[in-house]
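J.: here is my input; please provide its structure:
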Amino acid sequence: MKAQYVSYKAKSMINRLRHVDDWFWGRYTLNPYRGCSHGCVYCDARANQYGLSESFDQKVLVKENAVAVLERQLPRLKRDVVSMGGVCDSYQPIEKDRRLTKEVVETLHRHRFPVQVLTKSDLVLRDLELYREVNRGAWACVFFTITTFDPYVAGQFEPGASSPEERLVAMTEVAKAGVTTGVAMMPLLPGISDDDANIADIVKRVKDAGGQFVLGGGLTLKEGTQRERYMTFLGMHYPQALSLHQRLYGDGFETRGSYGPELLRRVRDICAEHGIPDRMTRPILPEDPLAANKQIAEKLFLRAYDLTLEEASSYRTWAYRKAAWAVDEMEENIESIYRQEDRKGLLRIKGIGKTLAREIEGWLQPGL
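T.: Purely as a prediction, here's the structure:
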């Protein structure tokens, strides 16, 4: 069914996250369109938490007043990374004619905000020179979702998107332009695209094409339309994988047991074999007075991720995550605190005990 596009006046354009996204490093999220005509079968934007209609891939709202609303909002916000495309693809087909995403990025650039775009479309190349300008003034990242290069599987699960081959070509051009790029290998589907051969094929091709990272992740199955649609689709087209999904997920939205951490360990190992990181390096603006806080927080977030992969106790994992949030959201420079008060100053930070204080001290002493 062809998507219907409807003009819509947004009250707000930019959403400030409660905590920084420690996968993509966005502080803010933004979607020029409400809905997405790519029609990906696995998309969890159909989940109730996003407030989108069940038919959001058939009726897409175009936020016609996006620039005017942004011009009102941006001067009140602290500059940090704006992530686009996490829910509704900013370069879905309507963008070719409407050019709303381009107008939005131009507005963010005028206000010197770093911009990050995740997409399944090679249409983003139309705006490559704009992203180069954003990158010169702040920071830009354009990266792509690729979960398989099998044209049959991709065509079934991502019917409205550019082909994976087209996305890889686009990523190659982004890399040549000097803009940060890579691949979100998400979601890897149990029994369909989560095998080592598929993962290695993607990782190798991304590395050879100039990608700087490959992020791996599994599928979430959220109660309601998303889960029902996806499981019905499996029953019709991949019945051999249906029982595996039922066993792994039960009634939950995440896999049970060791499947999730084991999948991410395999992604990490394969990335290491090919010499490409399985995490995205956090961007730091040169003039950021709290750069040290962000760098220390990044190390704490990475340690929490390591513990997740090691299947450590949730208490240990959350201790690092909460400490990362505390450091990241401080208004005082952690280097200044340490210079003035040594370890005692670190112990004053919420969530930092003796063990974490010693670890942070080790990072601060040799210089960041």
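
J.: make it CA atoms for all contacts and neighbour counts henceforth
T.: Noted.

J.: could you pick out the longest helix of the protein?
T.: Longest helix in the chain, counting residues (DSSP state H): helix 291-309.

J.: list the buried residues of that helix.
T.: By neighbour count on 16 or more other CA atoms under 10 Å, the buried set for helix 291-309 is 291-309.

J.: cool, and stretch 118-128?
T.: 118-125, 128.

J.: from the residues you listed, which land in strands?
T.: If you go by DSSP state E, the buried residues of stretch 118-128 have 118-119 in strands.

J.: the buried residues of stretch 118-128: which two are farthest apart?
T.: Within those, Lys120 and Leu128 form the most distant pair, 15.1 Å apart (CA to CA).

J.: before we move on, the earlier item: for the longest helix of the chain, packing partners?
T.: helix 259-274, helix 314-328, helix 334-347 (3 or more CA pairs under 8 Å, 6 or more residues apart in numbering; DSSP states H and E).

J.: structure for this one too, so we can compare:
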Amino acid sequence: MHFTKVKGILSTKNGMNLYRGCSHGCIYCDSRSACYNMQHDFEDIEIKENAVELLEEALKRKRRRCMIGMGSMCDPYMPIEMTVQLTLKSLLLIEKYGFGATLITKSDKVLRDIDIIDRINRKSKAVTAMTLTTADENLCKLIEPNVCTTKRRYEVLKEFQRRGIPTVVWLTPILPFINDTEENLRQILDMCFDAGVKGIICFDFGVTLRKGDREYFYSKLDEHFPKLKDKYINTYGNSYICSSPNNKRLMDIFTAECKSHGVMYKPEDIFEYINEFQEKDGQTSLFDSGD
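T.: Presented below is the predicted three-dimensional model:
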């Protein structure tokens, strides 16, 4: 790990990444892509040491309260967070100034902060988004090796359900020729429905690959799935979007099941829900792109 000071922390859409890089080791991670111009090894986590101070300054300046997002590029609950505590300190500021929060994670370490998230949700709104990709625990340990498995993430979703804290699931990526099966999809959906998630985000059944990410992904295919790299190259070449051959059938099942269970499945509807700040008096407002 290493420390750095940054000039700003909130994006124009009120999202932030307190760290740069990740230790989860997911074989498909787009954040490894060269287009992000990371100047250090991906596993050498960059800690934005002045992030909390910058966040407080930004929250004080805002004319309207809104949802603050964490986790779009790196998980806010990597093991390093348990000692550095940037996520914890940020949540306390969000609570202090009356904002809402959205967290995207694969880690059960989010439970450390469930009381704070609960308080934010009672005052305004807090949404916890959990990524689920495979119902196979052994496969999960191969493709997402350094983070808790899907079964544990499901247990986390159930705990949030018990607290009445809204949750969303990112059903992505689904890796062609690996976990793009109807059985896997239905098992994940069963977990989502049982945990009472508000919505499930799935743009496509497949994976995106580009320079940096692709090379790492292929090295892991060689390690865990011999000869599968050649099948990817022959099927997709250098395409960015690598859709599963089963995409249409799986998407039809996904859509039908979400409709029948009353769960949001259109990405635009889910993002509108996530971004909608709930005032204490019941009035709502969509956060704007600036201050």
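
J.: care to give me the TM-score?
T.: Put the two chains on top of each other and the TM-score (TM-score structural alignment, normalised by the length of the second structure) is 0.86; 278 aligned residues with a CA RMSD of 2.5 Å.

J.: which parts of the stretch 101-250 of the second structure are strands?
T.: Here the stretch 101-250 of the second structure has its strands, by DSSP state E, counting those that start in this stretch, at 126-131, 167-170, 199-201, 206-208, 241-243.

J.: helices of the second structure, residue ranges please.
T.: So, for the second structure - with DSSP H - the helices run 51-61, 81-84, 86-96, 114-123, 137-143, 150-163, 182-194, 213-224, 228-236, 247-261, 267-275.

J.: would you mind getting the angle between the longest one and helix 182-194?
T.: The one in question is helix 247-261 of the second structure. 20 degrees (axes from the mean of the first three to the mean of the last three CA atoms, to 10 degrees).

J.: now do the fourth one
T.: Taking the same axes, to 10 degrees, helix 114-123 of the second structure and helix 182-194 form an angle of 60 degrees between their directions.

J.: against the first structure, where does helix 114-123 of the second structure fall?
T.: Per TM-score structural alignment, the counterpart of helix 114-123 of the second structure in the first structure is residues 128-137.

J.: any residues touching the matching stretch, and which ones?
T.: 105-106, 109, 112, 114-115, 140-141, 174, 177-179 (CA atoms under 8 Å, 6 or more residues apart in numbering).

J.: likewise stretch 78-85 of the first structure?
T.: By CA under 8 Å, 6+ apart, stretch 78-85 of the first structure touches 24-31, 90, 112-119.

J.: okay, buried residues for that stretch please.
T.: If you call a residue buried by 16+ other CA under 10 Å, then stretch 78-85 of the first structure has these buried ones: 79-85.

J.: what's the most distant pair in the residues you listed?
T.: Spatial extent of these (CA to CA) is set by the pair Arg79 and Gly85 at 19.0 Å.

J.: please name the nearest non-neighbouring residue to Arg303 of the first structure.
T.: Tyr320 (6.8 Å; CA to CA, 6 or more residues apart in numbering).

J.: isn't that neighbour up against Glu298?
T.: No. Judged on CA atoms under 8 Å, Tyr320 of the first structure makes no contact with Glu298 at a distance of 10.5 Å.

J.: where do the contact lists of these two overlap?
T.: Overlap of the contact sets of Tyr320 of the first structure and Glu298 (by CA under 8 Å, 6+ apart) is empty.
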